[in-house]
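Q: one predicted model, sequence on top.
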Amino acid sequence: MTPIARKFAISALSLAVLVGCNATGQQQTKVVTQKTTPQSQVNLVAPPEAQQPLTLKQIMANPDWMGVLAKGAYWSDDGESIYFARQAHQAPIADFYQLGLNSGAKAEKIAINQLHLADQKRGVLSPDASKKAYLYKGNLFVKDLKHGSVKQLTKLNSPISDVKYLANGDLAYWMSNSIFRIHKDSGLIEQIADIKMAKAPKGVQDPSSYIAKQQHRLINYVSMKHEHAKAKEAYKAQVEQQDPTFASKTWYLGDKESVVEMSLSADGRYAFVALVDNSYSWRSEHDIMPNYLGQEGYVDAVPARARVAEDDFPGHRFVLLDLVEHTKKDITIEGLTGFDEDVFAEVKAENAKAQGETYKSETAPRKIQLIRDWTWSQSAIQWHETDNKLLVMLEAVDNKDRWIADVDLEKGKFNTQHRLHDTAWVNYTFNQYGWLANSNDFYYLSEESGYSHLYVRNSEGKTTQLTSGKFVVDNVTAAKDGKHLYFRANIDHPGSYNVYRVSTQGGKVEKLTDWLGTLDYQLSPDETKLLLNASSVITPEELFVQPIGGTIQQVTQYASKEFKAYPWQEPQVVAVPSNHGAGDVYARVYLPQGYDAKSADKYPAVIFNHGAGYLQNAHYGFSGYFREFMFHNLLAQQGYVVMDMDYRGSKGYGRDWRTAIYRNMGHPEVEDLKDGVSWMVNNTNVDVSRVGTYGGSYGGFLTFMALFNEPELFQAGAALRPVTDWAHYNAPYTSNILNTPDIDPIAYERSSPIEHAEGLQKPLLIMSGVLDDNVFFQDSVRLVQRLIELEKPMFETAIYPVEPHGFKQASSWLDEYRRIYKLFEQELK
């Protein structure tokens, strides 16, 4: 065993010791000096030579050797400590810790019987901010914030789903489809809404048929029983109405729908309810995913999600329940601007023309739903904190519109406060919004300027844009007094994020952190400090605390000594000029050991294509693709130039960059890859005839599109868990970009690799997990058969029987990357 292999071959025992020491040992809080200015010019200098070369077995091993990092960190209620979890890669259960912020404090593991006291991350404050109500394991707790005492209010097997303080200090909570109110003065628990998704009972019915009427007319006993039943029913209704000890009447909303979400007004009078048709299912009606290695030795039939070609989401229906008057209003959508527009008119006309037909545009009500934002946990339903005023954020199921609407509680209708329309699609991020405290104003994020920015709209309908420029704003926190909005943005450089704040009345944006890398933040309860989860290019995420206006301090050090001691090459972030109208395309570049720009021997090169499509990887933070980061170091040690590019469609660069792939996936991105190859040839002494590419998921899709449509661009490619036909992917993601196959077959045929497979001329490696419930294994099977029928001999496949989309087993990762490395060594060296 080589010295470096010995260094990284961590046994289970030594790993446990490493984890234990980090978990309970001294936390060496330290002031961090950080290089905070992105490079304005790239200085391509050879990296230092690593005395201990990397091996695939080392870098594809169980990642616990890199350190078990802190996850899900949040502030304690008093702001004097932080809570977080740590979970080893293969561990079934996470451990939870509390770390005091005073000097010399240790991170203490929290015992199971104390977890309910851990100042839960999510909770609601009482109107006077003296108490905090929260849910733990489905039960309700209230904490006295002055004295720190915690009181458990429920001990149930049926979980509570949500909790809210009402304006008068009463506490409301949801369980199943019922809403309960705890009266603060008496402690009385009142069921204020009992919603049943069933048809209302018909009650005692008078005879209707001839035989029934005859029976009642001729038989006195039958008639008497009927009259008694009617009298009992009338008396019961009278008691329910007049007896103050009875709970409110049951709501019957029909048996054809289910409750998606419901929310209660500040005074507890109104409940806003979103419903969905029961006939809809996310599962495919026609298919399963076979698990060939079932625990009983048989093939298990695992349910599979619906494909975009078969998914037909019906949207949501909305009702308003008056819990005092016991009246129901169906909310009409006519008040949403553009609710009946034919937003697909041009697309349908183009597709009809291709079929030799003519399309006639007609208006019709569109399907509407509560906004689905994949990055925030805030409800789309926002009641005012004191008044009976309601805002709802809605989106069209067709992805072209987002509305912020108020609800007319008297008339039962939406009124548009803000409409964001996009001819491509409205983003599934950057949708935070909410009321500002102590006012009738609300804030929201919008990409209407081309970038996600902050806006405030007042009660008179005047809108003020608070931020502007070619940068992206997200992760918004409203100050408790409503005077400031805190947010994260990449103002200095697209690949470097910091925390800022701005007055809700407008004014200068104030920078609160000075970090070169990526970070997330949380504002402390007293709004004087920031908890940061931050990383740099070669340093994994650690926790930091920074007083606002003060010095940043690192409070965790969980990256292992072995990982930090290794001389990792820091990739250089470069701006690649586009020859295809894209401006600058940002990329990370790794240089070979001993790099010499003037060497007579040109270098082989590899371009890595990140996954997700809409994801940012050419930044100054530690990559979520940590195995690939180490693999790129290995390739550089073996003499390769490596580029990792944020092609068009990637996150962090604004609306036009995101939507450049609309109805045309895999074409603008491949143009960017061409510019990346040209840049490496012109700037890093790369041999244009020895360049390969690889990537997983969306990156695997791009590998296909490059090899099939630009066969001279790359000499070899590896596609991992790749999409081969977008009609088989899921609806929420795909319909954004390509619409749906029945509406826009042109976009699917243009964008699906299986439609272009005849262009393959260079060696291709296809690798897929059999248990991939994201990109189905069938995707690769169909493409393989297509390549066989096209008589293409230059491809190979590898399957991984136990792996989902994100591989779990170190042996699978190792096998996968051994094959990729072998391909590049054979075809590029």
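A: Right, received. Where do you want to start?
Q: rest of the way, CA atoms for contacts and neighbours
A: Will do.
Q: Ser126 contacts Gly169, correct?
A: Yes: contact status for Ser126 versus Gly169: in contact at 6.1 Å, counting by C-alpha atoms under 8 Å.
Q: who's in contact with Asn633?
A: 54, 568-569, 590 (C-alpha atoms under 8 Å, 6 or more residues apart in numbering).
Q: buried stuff in the longest helix seen in the chain?
A: Using DSSP state H, we find that the single longest helix of the chain is helix 220-242. Within helix 220-242, the residues that count as buried by 16 or more other C-alpha atoms under 10 Å are 223, 226, 230.
Q: and the nearest residue to the first one once chain neighbours are set aside, helix, strand or coil?
A: Closest residue in space to Ser223, ignoring its immediate chain neighbours: His216 at 4.8 Å, by C-alpha to C-alpha, 6 or more residues apart in numbering. Counting by DSSP: H, G, I helix; E, B strand; the rest coil, the backbone at His216 sits in helix.
Q: how many neighbours does His216 have?
A: His216 has 17 neighbours, counted by other C-alpha atoms under 10 Å.
Q: my read: it touches Tyr210, true?
A: No: here His216 does not reach Tyr210: they are 10.1 Å apart, not a contact under C-alpha under 8 Å.
Q: show me where the stretch 301-450 of the chain has strands.
A: Counting by DSSP state E, counting those that start in this stretch, one finds strands in the stretch 301-450 of the chain at the ranges 317-322, 327-330, 368-370, 381-383, 390-396, 401-408, 413-421, 433-435, 442-446.
Q: now the helices: where do they sit in the stretch 101-250 of the chain?
A: 210-218, 220-242 (DSSP state H, counting those that start in this stretch).
Q: JSON lines for these, including distance to Gln809?
A: JSON lines is the format used below for the helices of the stretch 101-250 of the chain (distance: least, C-alpha to C-alpha, whole Å):
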{"stretch": "helix 210-218", "distance to Gln809": "71"}
{"stretch": "helix 220-242", "distance to Gln809": "61"}
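Q: state the distance from Tyr821 to Glu350.
A: For Tyr821, the distance to Glu350 equals 44 Å [C-alpha to C-alpha, to the nearest Å].
Q: cool, Asn177 as well?
A: From Asn177 to Glu350 the distance is 46 Å (C-alpha to C-alpha).
Q: with Ser248 instead?
A: Taking C-alpha to C-alpha, one finds Ser248 at 56 Å from Glu350.
Q: now do Ser178
A: With C-alpha to C-alpha as the criterion, Ser178 and Glu350 are 49 Å apart.
Q: next: Gly297.
A: Taking C-alpha to C-alpha, one finds Gly297 at 52 Å from Glu350.
Q: looking at these two, which is more packed in?
A: Glu350 (17 against 8).
Q: for Val260, see how far away Ile192 is.
A: With distances taken as C-alpha to C-alpha, Ile192 is found 19 Å from Val260.
Q: higher neighbour count, those two?
A: The residue with more neighbours, out of Ile192 and Val260, is Ile192; 21 against 15, by other C-alpha under 10 Å.
Q: pretty sure the more buried one sits against Leu321.
A: No: with contact defined as C-alpha under 8 Å, Ile192 does not reach Leu321; the gap is 11.0 Å.
Q: structure two is appended below for comparative analysis:
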Amino acid sequence: MRSTSILPILVWLLPTGAVLAQTTPPTASLTTLTVEKIMRDPAQWIGSAPSNVGWSEDGKRIYFNWNPEKARRDSLYTVAPGGGAIRKVSLADQRALPTTNGEYDQQYARKVYEKDGDIFLLELKSGKTRRVTRTTERETDPAFALQGKLISYTRASNLYTWDPATGETTQRTDFRRGNKPGSGTSDKSDKFLRAQQLALFDVIRQRDQDQKARQRLQKAVARLSPKAIWLGTNTLENLQLSPNGRFVTYRLAQEPSAEKVAIVPSFVTASGFTEDLSTRTKVGAPQTAYELGIYDIGRDTTFVLGYRELKGLDEQPAYRKEYTLRAKAPVAADSAKNASAKKKDKPATELRRVVPYGPYWSDNGQHAFLVIRSSDNKDRWIVSLDPATQKIGLLDRQRDEAWINGPGIGYGAGSVGWLDNQRVWFQSEESGYSHLYTVDVASSQKKALTSGNFEVQKVQLSRDKKLWYLTANKTHPGEQHFYRMPVNGGALTQITTMPGASEVTMSPDEKTLAVRYSYTNKPWELYVMPNKPGAKARQITNSLTEEFKSYPWRDPEVIAIKARDGADVYARLYRPAKAEAQGPAVIFVHGAGYLQNAHKWWSQYSREYMFHNLLVDKGYTVLDIDYRGSAGYGQAVRTGIYRYMGGKDLTDQVDGAKLLAEKYGVSPQRIGIYGGSYGGFITLMAMFTQPEVFKAGAALRSVTDWAHYNHGYTDNILNEPYNDSIAYARSSPIYYADGLKGALLMCHGMVDTNVHFQDIVRLSQRLIELHKENWELAVYPVEDHGFVEPASWTDEYKRILKLFETNLRPGAAVSGSGGN
């Protein structure tokens, strides 16, 4: 059982003070917002929020990362859940703590974990720790084996076990890189010469016989050691010993042959020379191929699992039919000949490649299951596994013609486990929202434990397996609360009640909650409360500076926009206290695509939130939309951008602009738009394809051509560029640049290893060739995708503010200028 009561990531400390003083020296009040003020280092003038919250194994201490001293980085702090002083943890005490990785035994009596490349065993009742390994090599992936009798771990791509009773260490596998000696084809001339030597010379013949005798003896002795398994060029992953000790399972990863990798030049360097940063391939490049291997120790043989029996493995994506229909029909005179040739040369059914995860073993060791995902990410199967026969049996299949994802599902195995020795639990978007399910491995009977138009975003099974603990947005898409539910389903009992979001970490005895809580205009703080419905939460940290608290930060209204297709699209609305008639407005587009920002907790876009307060102070109305593709609203919204980025995600912005004009008194001629990353992409699409709607736009670190972005993100939404060129052509701003009429500002970091600087350079050249004049590009030589330096943030947002002040104020010209 993987650790659920874990400590936060440990950090190096500055000199330690015994007890934290939470008082802040008085500072000047923040009466007027300026770009220079709000873009300062947040840790220095706002305060540092607590993060990475965890419990000690005995439940007597809460640990968290924090930075109330305004140091260069966070440090580790601790407090008793019942109250008392918050103390910084010394480096010596830090070294004695267990780390975040680890696994409990079935009784939650012991925990095994890795620390500094060695393995440790912790007895929870006594608090005593035993060192399992002390080597110069790194040991990883500790686990309990043989029903808790042994500790298993990986060293140098091989599996070892350690017996706590005897202290004996046993090597269980012998994986070797490369090919087995003698497995290649020998040249015929070599064989001829060897035979000739043996026939001509007695001494050579006798020595050859002696060598063969030694090899037979070595082979007999080797039977006592693990079988040598040659990996070739494969990489080994996820080594596991089955509960009965008979099987070792592992995943083989075959990296593609060397592909061309994009280079990002770094111009401002310590050496004074331009240095090249090797980044990534582009979408459509060959990807790693995976197989599940099984080593049957009893039979001393290995197998690679086959998947031909998987239902739908040969099912091709629906979008390909569009290209089939577009193909030209055969000429009438040749139709019969072509039809005959097609029938004769009909290709074999194409089976998609898959990625296996697991196996996951039941507590009694009698059953195992795998999670298998298709490489095109349109299918996820959960299957039972019998390693003795290499047979799999279908337990659940989720298919999405767009792509599989969602809370608790993700892009890997997702949140899965054993409810008991007969039922597997998992999350699925089968209903349109991510919910919790179980399936019986014997009968394949599936049951939904939760349902409704909300998302289950996090799941944890109680230690006694009688209750579920869930985080969900059941009360409102923009709120997250903590719930409990009977193990076999039923009513959800809400535990947390403070409006906003509560990130909960339970104590080991599950009686107390450490809660990281925030609201729209209140950054994250740490609270403690009993694990009871309606219990009062007690605030532990007070992180904010007096300067930050002196300004009346707005609580924007969360509204629902009725989109043109009837969907409800949520947004944050910021309005001036006394809005001028036909005044200006700005629409902000969040990044990442699959991210939620129109919610009721502190935004990860804190700088943008403060900038919106500044804009409202200046008389602007601001709208921040969770457009199609955003997180928090279920499968239909999540996949609403499939094969057309710049489709519904853009029309949601246009519908938002229409609402501003019709309901909130905004001039339809004075609406601007801005955003970064995906938000920058949408800004470009808005300025190029909706020039009558948006007067000015600021596109920051923008994707301009999706064929140049990475594979993992882009392939899910647009498929491969060589298979779905239509999707790329209609989704890439560079193809629409001729439509620019309003004023466009583009900002980009020159060492951006995510959205490469090349992207914006290519678009700039396109604008030059199109003779566009109403655009400018601001470059930031030392910034990656996420800006770090306050000076860069300040320069960027001063330019954005100037763009809007120049083009959206009543005195600005209504029509665009400088374009063709």
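A: Cool, the structure landed. Computed from a prediction, not measured in an experiment: that's the story for all the values here.
Q: can you tell me how far the alignment partner in the first structure of Asp210 of the second structure is from Lys202 of the first structure?
A: Using TM-score structural alignment, the partner of Asp210 of the second structure in the first structure is His228. To Lys202 of the first structure, His228 of the first structure is 16 Å away according to C-alpha to C-alpha.
Q: try Thr797 of the first structure
A: Distance, Thr797 of the first structure to Lys202 of the first structure, using C-alpha to C-alpha: 63 Å.
Q: please apply the same query to Ile404 of the first structure.
A: For Ile404 of the first structure, the distance to Lys202 of the first structure - C-alpha to C-alpha - is 39 Å.
Q: related to what we said a few turns ago, return the distance of the residue nearest to Ser223 of the first structure relative to Ser209 of the first structure.
A: With the distance defined as C-alpha to C-alpha, His216 of the first structure ends up 11 Å from Ser209 of the first structure.
Q: then Gly67 of the first structure?
A: 78 Å.
Q: so for these two, which residue has more residues nearby?
A: The neighbour count for Gly67 of the first structure versus Ser209, taken as other C-alpha under 10 Å, is higher for Gly67 (23 against 9).
Q: isn't the more buried one right up against Gln557?
A: No: the pair Gly67 of the first structure and Gln557 does not pass the contact test of C-alpha under 8 Å, sitting 9.1 Å apart.
Q: which strand is the longest one in the second structure?
A: Assignment by DSSP state E gives strand 666-676 as the longest strand of the second structure.
Q: which part of the first structure matches that one?
A: Residues 686-696 of the first structure are matched to strand 666-676 of the second structure when aligned by TM-score structural alignment.
Q: contacts for the matching stretch?
A: With C-alpha under 8 Å, 6+ apart, stretch 686-696 of the first structure has contacts from 602-611, 641, 677-678, 680-681, 700-703, 713-722, 824, 827-829.
Q: which of those fall within helices?
A: Counting by DSSP H, the part of those found in helices is 677-678, 680-681, 700-703, 824, 827-828.
Q: which pair in the residues you listed spans the largest distance?
A: Farthest pair in these (C-alpha to C-alpha) is Val681 and Phe701. Separation: 24.3 Å.
Q: the two - which one has more neighbours?
A: Phe701 (28 against 19).
Q: isn't that one up against Ile754?
A: No: in this structure, Phe701 of the first structure is not within contact of Ile754 by C-alpha under 8 Å, at 10.0 Å.
Q: if I look at the two, which residues touch both of them?
A: If you check Phe701 of the first structure and Ile754 against C-alpha under 8 Å, 6+ apart, the residues they both contact are Thr724.
Q: Asn617 of the first structure matches what in the second structure?
A: By TM-score structural alignment, Asn617 of the first structure lines up with Asn597 in the second structure.
Q: so what's the residue lying farthest from the centre of the first structure up against?
A: In terms of distance from the mean C-alpha position of the first structure, Leu218 ranks first, at 69.4 Å (C-alpha atoms, centre = their mean). Not one residue lies near Leu218 of the first structure by C-alpha under 8 Å, 6+ apart.
Q: counterpart of it over in the second structure?
A: Matched to the second structure by TM-score structural alignment, Leu218 of the first structure sits across from Leu200.
Q: what does Gly187 of the first structure give?
A: Under the alignment (TM-score structural alignment), Gly187 of the first structure maps onto Gly167.
Q: go on, Leu713 of the first structure?
A: Aligned partner of Leu713 of the first structure by TM-score structural alignment: Val693.
Q: got the contact list for that match?
A: Applying C-alpha under 8 Å, 6+ apart, the residues near Val693 of the second structure are 654, 657, 668-669, 671.
Q: next, give me the two most distant ones among those residues.
A: Most distant of the contacts of Val693 of the second structure, by C-alpha to C-alpha, are Val654 and Gln669, 12.8 Å apart.
Q: how much does the strand or helix carrying Trp251 of the first structure stray from the second structure?
A: Per DSSP states H and E: Trp251 of the first structure is located in strand 250-252. Superposed on the second structure, strand 250-252 of the first structure shows a mean distance to its aligned partners of 2.1 Å (mean C-alpha distance after the TM-score superposition for the first structure).
Q: output the contacting helices and strands for that strand.
A: Applying 3 or more C-alpha pairs under 8 Å, 6 or more residues apart in numbering; DSSP states H and E, one finds that strand 250-252 of the first structure contacts strand 189-196.
Q: chain center to the strand it packs on: distance?
A: Counting by C-alpha atoms, centre = their mean, to the nearest Å, strand 189-196 of the first structure is centred 33 Å from the centre of its parent chain.
Q: got it, and stretch 129-148 of the first structure?
A: Centre-to-centre, stretch 129-148 of the first structure and its host chain are 28 Å apart (C-alpha atoms, centre = their mean).
Q: where in the second structure does it fall?
A: Going by TM-score structural alignment: stretch 129-148 of the first structure matches residues 108-127.
Q: contacts for that stretch, please.
A: 3, 57-58, 98-99, 101-105, 128-135, 137-144, 151, 153.
Q: rerun that using 7 Å as the cut-off
A: Applying C-alpha atoms under 7 Å, 6 or more residues apart in numbering, the set of residues contacting stretch 108-127 of the second structure from outside is 57, 99, 101-105, 128-134, 138-140, 142-143.
Q: which ones among those residues are found in strands?
A: Using DSSP E, these in strands are 103-104, 129-131, 139-140, 142-143.
Q: buried subset of those?
A: 103-104, 129, 139-140, 142-143.
Q: let me have those residues in TSV, extended by distance to Val264 of the second structure.
A: TSV is the format used below for these (distance: C-alpha to C-alpha, whole Å):
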residue	distance to Val264 of the second structure
Glu103	40
Tyr104	44
Thr129	47
Glu139	35
Thr140	33
Pro142	38
Ala143	41
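Q: let me know the closest of those to Gln390 of the second structure.
A: Among these, Ala143 lies closest to Gln390 of the second structure (C-alpha to C-alpha), at 23.7 Å.
Q: I appreciate the help and will end here.
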